[in-house]
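Peer 1: Got a predicted structure here, sequence first:
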Amino acid sequence: MSSCTVCPRTAPDGQHLCQLHAGELRGWLAEIPAQALLLAEEFVARSARPAQGRVGGTGQAVAPVPVDLRVLALLGPGRYDPQGADDDGQPPIAATLGAWAGHIAYHHPAAHRDPHGIARLQPCEQASPRHGESITGWCAWLTAYLPFALTLPLAAGLHDALDTLVRRLRHLTHSQPQQHPRAAPCPACDLCTLVRTDGRWYVHCLTCGHQLTPDQYDQHAARVLKTRTAIHERTHPMTERVPVRVLLLFGDEAEIVADVPAEERAEPVRYPAADIAAATGVPVDQLAGQRLTAEVGADDQLSDWRVA
């Protein structure tokens, strides 16, 4: 195991980020296309839509909605250097994602044969997203190659860049994925900090970063519930209150039967008359024929006598 380059947590062998921050990267890459679409629909499309004229035409009846230049900068073209500082501090989304994809691709080995037929390895020349060089395409490419990126020292820089980008998007859209706490404790640290975040597949722990698939969490929660139920039953045995009747007194003992018709009664059971008198407040010499209620314990013994 190695140390996470973002926090003091432990990272899996061969990786530079812990499970928590690796999960954040996956979540951000799933969130960014939706945030970009929201920007385009709410800020750009509405300002470009013509207003309806008074006589039913499409003439401009009112002043157009002003466009936030920060939105245009994020959605427009541009360039970004993942190894250097950006000029205006707000690089376009697609340029940021594409630059990081190219930076990762340069470290990925590619096999090819030279003109003499000899197999050689060399860095990839560029990243080629299957779905085109769009925000969605770059996010899909980065998600696919994220396991490889986590093995590179640049993983911390990628985390920092996407963290900054997502914060800008959320600031503009006022939209943020919600966390939904889970009831079962984390199986790794035993703390109740498991959450499911909108847009993320894994249930993850906010404390140690442990991750569970939804099926794994359901199985874990079922085991926890079963264990806690068994412990509760041992420490708080279930009891039932039943109606009984003192049939007769025999010396210091009282014969107790169920308060049901005689043909349905079982054999009487004897209990100390003094204990029954002390619990109910009925003198011993007046117990015979008295109707009571009592709790039936796990061992079928009666206790907690009360006057019916």
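Peer 2: Arrived safely. Numbering: from 1, shown residues only.
Peer 1: going forward, measure contacts between C-alpha atoms and count neighbours the same way
Peer 2: Will do.
Peer 1: C-terminal to the helix or strand L142 falls within, what's the next element?
Peer 2: Using DSSP states H and E, L142 maps to helix 135-144. Once the chain leaves helix 135-144, the next helix or strand it forms, by DSSP H and E, is helix 146-149.
Peer 1: A further structure is provided below for comparison with the first:
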Amino acid sequence: MLDRLTADRLRQQLSAIPELCAYAWLDLAPSTTVRYGSIHTARLHAPAPVNERVLNLLGPGDYLADLDHNGDQDGPMPAVAVLNGWCRVVTGRRYRNISAACEVLLERWPATSGNTWSRELARDIGRLHGQLEAAAHLHAHRQPLELPCPRCTLYALEAMAGRDVSCSNCGATMTVADYDRRAALYADKIGA
């Protein structure tokens, strides 16, 4: 069984995965700039026309980590494989796309946060969320903030342009105006 903070983080990550996949999909197109060095480098083969790491994350796959005897799986487990594997555990069915699988896991919330395998689910979804966030290049746009989170009291609040302030630990969100009011209260308390 998951504690409240982990369950909230899992819910936040599941709801963010479809959007992260959409942003990561944009990185599949080949870049118009040269990323592979000068023309004088000796290459046996031409560079891949797509970002292979993102292609591996967004491509087809099945959750068969223990059956990959030939080592064909390169890199992380594809997102659809992780989500379908957990959908099979929760509902006994597969789902065609990432959005549908995330919706099903969110709809079956008591089953996904109150069972003995919930910690494994949270670990797998957290790992997948981190990989998709890195592939979507969202880390560079986050700005850490100075105040503690009002819910979990950790210094994990982050701001992103055009979005609400959110806690990377528990998933709590607040508007930028609310954060500014809290910052003004803290400044008044310390006399700044």
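Peer 2: All right, it came through fine. This one's a predicted model, so the numbers in the text were calculated from it and none came from an experiment.
Peer 1: all strands of structure 1, in order?
Peer 2: 2-3, 10-11, 109-113, 119-123, 179-181, 194-197, 203-205, 211-212, 240-250, 253-258, 269-272, 291-296, 302-307 (DSSP state E).
Peer 1: what span of structure 1 lines up against the top helix by length along structure 2?
Peer 2: For structure 2, the longest helix by residue count, based on DSSP state H, is helix 4-25. Taken onto structure 1 by TM-score structural alignment, helix 4-25 of structure 2 occupies residues 19-40 there.
Peer 1: buried ones in the longest helix of structure 2?
Peer 2: For helix 4-25 of structure 2, burial by neighbour count (16 or more other Cα atoms under 10 Å) applies to 6-18, 20-21, 23-25.
Peer 1: Check stretch 77-94 of structure 2 too.
Peer 2: Neighbour counts over stretch 77-94 of structure 2 (16+ other Cα under 10 Å) mark 77-87, 90, 94 as buried.
Peer 1: would you list the residues you listed in JSON lines and tack on distance to C149 of structure 2?
Peer 2: As requested, those are arranged in JSON lines below (distance: Cα to Cα, whole Å):
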{"residue": "M77", "distance to C149 of structure 2": "32"}
{"residue": "P78", "distance to C149 of structure 2": "32"}
{"residue": "A79", "distance to C149 of structure 2": "30"}
{"residue": "V80", "distance to C149 of structure 2": "32"}
{"residue": "A81", "distance to C149 of structure 2": "34"}
{"residue": "V82", "distance to C149 of structure 2": "30"}
{"residue": "L83", "distance to C149 of structure 2": "29"}
{"residue": "N84", "distance to C149 of structure 2": "33"}
{"residue": "G85", "distance to C149 of structure 2": "33"}
{"residue": "W86", "distance to C149 of structure 2": "30"}
{"residue": "C87", "distance to C149 of structure 2": "32"}
{"residue": "V90", "distance to C149 of structure 2": "32"}
{"residue": "R94", "distance to C149 of structure 2": "37"}
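Peer 1: Which one of those residues is nearest to V176 of structure 2?
Peer 2: Closest approach to V176 of structure 2 among the buried residues of stretch 77-94 of structure 2 (Cα to Cα): A79, at 31.5 Å.
Peer 1: is it true that the closest one touches R53?
Peer 2: No: if you go by Cα atoms under 8 Å, A79 of structure 2 and R53 don't touch, sitting 12.0 Å apart.
Peer 1: what's the neighbour count on the alignment partner in structure 1 of S118 of structure 2?
Peer 2: The alignment partner of S118 of structure 2 in structure 1, by TM-score structural alignment, is A155. Neighbour count of A155 of structure 1, defined by other Cα atoms under 10 Å: 24.
Peer 1: ok, A155 of structure 1 to R170 of structure 1 distance?
Peer 2: Counting by Cα to Cα, to the nearest Å, the gap from A155 of structure 1 to R170 of structure 1 is 22 Å.
Peer 1: do the same with L29 of structure 1
Peer 2: Applying Cα to Cα to L29 of structure 1 and R170 of structure 1 gives a distance of 14 Å.
Peer 1: Quick check, central residue of structure 1?
Peer 2: R196 (1.7 Å; Cα atoms, centre = their mean).
Peer 1: what sits against that residue?
Peer 2: Residues near R196 of structure 1 by Cα atoms under 8 Å, 6 or more residues apart in numbering: 179-182, 202-204.
Peer 1: Now distance to S303 of structure 1 too, for those residues, in JSON lines please.
Peer 2: Below are the contacts of R196 of structure 1 laid out as JSON lines (distance: Cα to Cα, whole Å):
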{"residue": "Q179", "distance to S303 of structure 1": "48"}
{"residue": "H180", "distance to S303 of structure 1": "45"}
{"residue": "P181", "distance to S303 of structure 1": "42"}
{"residue": "R182", "distance to S303 of structure 1": "40"}
{"residue": "Y202", "distance to S303 of structure 1": "50"}
{"residue": "V203", "distance to S303 of structure 1": "47"}
{"residue": "H204", "distance to S303 of structure 1": "47"}
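Peer 1: where along structure 2 do the helices fall?
Peer 2: Along structure 2, the segments classed as helices by DSSP H run 4-25, 52-58, 79-90, 98-107, 109-113, 118-135, 176-190.
Peer 1: which one of those lies closest to L154 of structure 2?
Peer 2: L154 of structure 2 lies closest to helix 4-25 among those, at 11.7 Å (Cα to Cα).
Peer 1: so how far does the closest one sit from its counterpart in structure 1?
Peer 2: Here helix 4-25 of structure 2, set against structure 1 after superposition, deviates by a mean of 1.9 Å using mean Cα distance after the TM-score superposition for structure 1.
Peer 1: Now do that helix: distance to the chain's middle.
Peer 2: From the chain centre to the centre of helix 4-25 of structure 2 is a distance of 5 Å (Cα atoms, centre = their mean, to the nearest Å).
Peer 1: Also stretch 151-158 of structure 2?
Peer 2: Centre-to-centre, stretch 151-158 of structure 2 and its host chain are 18 Å apart (Cα atoms, centre = their mean).
Peer 1: residues of that stretch that come out buried?
Peer 2: Applying 16+ other Cα under 10 Å to stretch 151-158 of structure 2 flags 155-158 as buried.
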